[in-house]
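Engineer: below are the sequence and a predicted model for it; my questions follow.
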Amino acid sequence: MAAHAKTTVEPPPSAEAKDVSGGNPWLTLLAVCLGVIMVMLDGTVMGIAAPVMGAELKATLSDMQWVTNGYLLALAVFLITAGKLGDIYGHKRVFLVGVAGFAISSAAIALSGSVLMLIIFRVLQGLFGALLQPAALALLRSAFPKDKLNQAMGAWGAIIGLSSAAGPILGGLLVENVSWQSVFYINIPVGIIALVMGIMIIKDRRSSTLSRIDWPGVVVLSGMMFSLVWTIIKAPEWGWTDAKTLIFGAAFVLLAAAFIWWQSKAKQPLVPLSLFKNPSISIGTVLMMMVAFAMFGAMFFLGFFFQGVHGLSPLEAGLRMLPMSAGMIVASPLAAMAIGKLGPKITMAVGLLITAVAMFLMSQLSMDASFVESGLPFLILAFGLSPVFVGATEIIVGNAPMELAGAAGGIQQSAMQVGGALGTAILGAVMAGTISDKLSGYLGPVAAGMEQQAPGAVAGLEKAAAFGTVPPELAQKIPDPGVLQVITDAVHRAFMDGMHTAFTVSTIVAVITAGLALFVRSGRKVEGEPVHIG
């Protein structure tokens, strides 16, 4: 099939400043943030609610993994397609559908009486969340003139930081004092307010040059993203060299090649490859992946550190992470101001170096770290991550033509999801390897006694050590308190070694990524530059 490309010209900045959506841009920001707050709250409270959910529904560990993975897969697979739907049918319409669907599916989760229903509704929640997020970014792109976009992204980051800060505390209070269902019911009033404000305030804009969905592209992209994320999720369990891992990895490579080929031929491609001819969009996408790799991958272990090693409650663990989330409320607007004055190159590079400092400090945390000792790196991390998230989002969405703002938002969100999943899987493997190397040495003579009583006991303990705990069933079989204390100390020390190694790798990733940030430019296209969109 021959390629039939349409070419549009992005209007100059002065023209676009007059050609925004027509509504109040700051009220639009508030309306879209209310919708995204539901997603942020759900993400932060899920980890707190999961143990109680599993116990009440008599779910296995595998069941609860599917509760999380089903949501992640649906979100990652559908994000780019959802962004394209907004470009064609209108971002306001897609955003409102996402808000309504997310709220309704949250209520359905709370009403679930079985693990199967819980998984099904979590998948639906992921699909509606995918509709919501790229549309929100595209609505901001159309509501704000380009010279004000970085300020909008700074305010966006502050509001998201506020919801992230409130999530663990609110979730802990609700789970401990009401029920796990209440953490999902809370999305209903938030969704209703977001719907009402969205209908009244948001002014829509859709592309006049795009008219249809590239359905073959949707199918191939969905298969490609599923293969990638599924490989990342399952590789730590299967093994990176296992046949199943290699098969899904090969499927991703083949589908990626097929997708690129088809996008070069399609009349209205799902992801116009010309977007990536802009170096800033390409580099911004890699930056988003790398910073999500370092952040989400390393932060994944801190919940286990606080609850497993420290023995804190979910609410207390949430309070330990408060300095980072609260810090982003202040850091995000400051990052936007810095990007406006200094540009994205220096601001993002400095932010990544600050992130590296925070990760290094976390690699030095002691087993009995106080609130201040753990809070300082968290606070520093907020001022390191904010310039990167604000800058990378502005670069990806701001460098894209208005007609492709939804697709660009989908790319940005997909990069974050894939980067976070990669970080969790790869750093998890690094941590598991460190624990395997260290645990037997810390156990000393106890290891031989464990193996004599139950062959494979040390290997089983290694898996539990990745969570910073001793399995309750093992603890019950050890009558001698002294031996049990040796095992517990060994698990905690091995866990700390693994966590320190993971944070060290994240430090290196942040430093390398800081150099990459020097190659981007701000989200402003050259006046009159042609953009091929289909």
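Structural biologist: Here it is on my side, so go on. Residues are numbered from 1 along each chain as shown.
Engineer: only C-alpha atoms from now on, for both contacts and neighbour counts.
Structural biologist: Noted.
Engineer: burial count for Pro460?
Structural biologist: One thing to correct before we go on: residue 460 is Gly, not Pro. 13 (other CA atoms under 10 Å).
Engineer: so which residue is smack in the middle of the protein?
Structural biologist: Gln417 (4.5 Å; CA atoms, centre = their mean).
Engineer: that residue sits in which helix or strand?
Structural biologist: Here Gln417 sits within helix 405-443, counting by DSSP states H and E.
Engineer: and for the following helix or strand past that helix, what's in contact with it?
Structural biologist: Next along the chain after helix 405-443, taking DSSP H and E as the criterion, comes helix 445-453. For helix 445-453, contacts defined as CA atoms under 8 Å, 6 or more residues apart in numbering pick out Ser440, Ala457, Val458, Val483, Val486, Ile487.
Engineer: give me the nearest residue to the fifth one, chain neighbours excluded.
Structural biologist: This points to Val486. The shortest distance from Val486 to any non-neighbouring residue, by CA to CA, 6 or more residues apart in numbering, is to Leu443 (6.8 Å).
Engineer: state the distance from the one you found to Ala155.
Structural biologist: Relative to Ala155, Leu443 is positioned 50 Å away (CA to CA, to the nearest Å).
Engineer: which one of the two has more residues nearby?
Structural biologist: Neighbours were counted for Leu443 and for Ala155 using other CA under 10 Å; Ala155 has more, 25 against 21.
Engineer: got another one to weigh against that:
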Amino acid sequence: MVTVTKQSDPVLDPRRWWALGALVASMLVLGFDMTILNVALPTMAGQLGASTGEQQWMADSYAVVFAALMLPAGLLGDRFGRRRMLMVGLGVFLAGSLLGSLVGDVAWVIVARAVMGVGAALVMPLALSVLPSLFPPTERTKAVGIISAASALGMPLGPIIGGWLLDHFWWGSVFLINIPMAAIGLVACLFLLPETRDPASPKVDAVSTALTATGLGALIYAIIEAPTRGWGDPLVLALFVGAVALLAALVLRERRSVRPMLDMSLLSHRGFLLNTVAATLVMFVLSGLMFVLPPYLQAILGNDAFGTGVRMLPMMGGLMVAAKTAQPAVARFGSRGVVSAALVVLAFAAFLGSRTTVDSGYGFTALWLSIAGVGFGFAVVPAMDGALGTLPADRAGSGSGLLMTLRQVGGAIGIALLGSLLAGAYRDRLDVAGLPEGAADTARESVVAAHLVAERADATDVVTSANTAYVHGMGLVLLLCGIASLVAALLAGAFLPNSDATDSDTTDQRTSAPDPEMAPAPADGRQ
């Protein structure tokens, strides 16, 4: 087994590249799971009778727990051993996947997804935090690139493999596939990874963790329930007020803490703040889009689950191409120009997609999906690099944790808010005249449910109405995504620091770093 005595003095054992394989397996599991559920939701909605709100919770229970626990999970690894807690995270993720594959009720699927979120919160930050102990600065950029590629590779594989499983097995197979992958990661971590820790890191603050989880949970619940209950419903209003109070208490507590778990003062760095906002808005749009697209491809266009997964590849292809070429573009044009232009491209793709009709066909969808993928990739990679590149070396860890947490929050809110907009627009446009009251209520839950009701009642007019209503709702979602992207592009163009390799502010910060060897990577990716 590889042994490490000092984190700042890595042992250059030839097996370190095999150890990287353990981290790749861990990240592949997470990347895979980020998208596999999206293509499964229409099938699960039909077989489990899940409403749109329940589908949102199946996606959001994972994202909310992931976001709430990522920072404390990273601190647990610092204090008790990163390899140990990474293995615990993979074990928890495996257990959640096993639970999800065995249950037959929507509520238990939501619980299983939340358990998987706990495991993912441990895996994500710890898989990245062990890299400095394995690789010297000259090799670290290559290692980070391999890790990032593994996570990105899992995203397009998720819909394809998930679709194939759904066409041949029951819906629980999309959870079962995680088990061998997580097990491989566990064994690889046990035999290949060194154990590292940092006992001087801040302690896990249970109160702050509880405030984060309950505040985000109340906010997401209010957004999901509002279209059904009404935005003026007393429960919805109480949840919004409670969420604001809890999150405000979190901010106040962290600002007063000597060693905060969530270092809010990092947001005073203009470059960090604006790049983080850009990255979070991109995740908001991406998560919402990934939620609304599969039902359109499956229910409206009539593809099976595997066909749905394959037809989502144009966006993933655009993402991967942009992720590979974003850094050279930043080196030539600067991050401000690249991020601003990418957000404009993303806005154009969303506006183009909002023109989708029931009769548009897949060719039009593939066109705007490809453009959207390019916009996503060119926006998020420089934004994340720019955010971390503005931080002093001694705050790189807390800064990366805050960035990843806010990205997950953006994704969770994107699913909740855009999913709620879709659900409300769908219900308002759906014509269920002539259906019994019970059947009409079922049809209002989702477009998949409407198709099942129409098939039983032999009501083709309900199918036509449901398709039209869903496409109308999807168009509104894409319109909002386009507006959000355009506003973000204007803000980035006006205020975002041009944090490329020649940026003086960044250079000054790195010059003052107490340990140059541990300074974060520059925005152009060089170490």
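Structural biologist: Received, thanks. No experiment lies behind these values; they were computed from the predicted model shown.
Engineer: before we move on, back to that, what does the residue nearest to the centre of structure 1 align to in structure 2?
Structural biologist: Per TM-score structural alignment, the equivalent position to Gln417 of structure 1 in structure 2 is Gln408.
Engineer: its match contacts Leu69, correct?
Structural biologist: No: counting by CA atoms under 8 Å, Gln408 of structure 2 does not reach Leu69; the two are 10.6 Å apart.
Engineer: mind listing what the match of Gln417 of structure 1 touches?
Structural biologist: Neighbours of Gln408 of structure 2 in contact, by CA under 8 Å, 6+ apart: Ala63, Val64, Phe66, Ala67, Thr280, Met283.
Engineer: what does Arg259 of structure 2 give?
Structural biologist: With the criterion set at CA under 8 Å, 6+ apart, Arg259 of structure 2 makes contact with Pro202.
Engineer: repeat that for 10 Å
Structural biologist: Ser201, Pro202, Lys203 (CA atoms under 10 Å, 6 or more residues apart in numbering).
Engineer: okay, those in a markdown table with neighbour count, secondary structure and distance to Lys142 of structure 2 next?
Structural biologist: Formatted as a markdown table, the contacts of Arg259 of structure 2 follow (neighbours: other CA atoms under 10 Å; DSSP: H, G, I helix; E, B strand; the rest coil; distance: CA to CA, whole Å):
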| residue | neighbour count | secondary structure | distance to Lys142 of structure 2 |
| --- | --- | --- | --- |
| Ser201 | 15 | coil | 27 |
| Pro202 | 17 | coil | 30 |
| Lys203 | 15 | coil | 32 |
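Engineer: from those, pick the one nearest Gly21 of structure 2.
Structural biologist: Ser201 (27.0 Å; CA to CA).
Engineer: that closest one maps to what in structure 1?
Structural biologist: Per TM-score structural alignment, Ser201 of structure 2 is aligned with Leu210.
Engineer: so where does the residue nearest to that match when sequence neighbours are not counted fall, helix or strand?
Structural biologist: Spatial nearest neighbour of Leu210 of structure 1, excluding adjacent residues (CA to CA, 6+ apart): Ile88 at 5.7 Å. In the assignment (DSSP H and E), Ile88 of structure 1 maps to helix 61-89.
Engineer: pull out the buried residues from that helix.
Structural biologist: 63-64, 66-89 (16 or more other CA atoms under 10 Å).
Engineer: what's the answer for stretch 39-52 of structure 2, then?
Structural biologist: Val39, Ala40, Leu41, Pro42, Thr43, Met44, Ala45, Gly46, Gly49, Ala50, Ser51, Thr52.
Engineer: and for stretch 352-359 of structure 2?
Structural biologist: Buried, per 16+ other CA under 10 Å, within stretch 352-359 of structure 2: Leu352, Gly353, Ser354, Arg355, Thr356, Thr357.
Engineer: spatially nearest residue to the counterpart of Ile426 of structure 1 in structure 2 (excluding sequence neighbours)?
Structural biologist: Superposed on structure 2 with TM-score structural alignment, Ile426 of structure 1 falls opposite Leu417. Distances taken as CA to CA, 6+ apart place Ile223 nearest to Leu417 of structure 2, at 5.9 Å, with adjacent residues excluded.
Engineer: residue contacts, the aligned residue in structure 1 for the one you found?
Structural biologist: Using TM-score structural alignment, the partner of Ile223 of structure 2 in structure 1 is Ile232. By CA under 10 Å, 6+ apart, the contact set of Ile232 of structure 1 is Phe226, Trp240, Thr245, Phe248, Gly249, Val418, Ala421, Leu422, Gly423, Thr424, Ala425, Ile426.
Engineer: repeat for Ala218 of structure 2
Structural biologist: Counting by CA under 10 Å, 6+ apart, Ala218 of structure 2 has contacts Val236, Ala238, Leu239, Phe240, Val241, Gly242, Ala243, Val244, Leu246.
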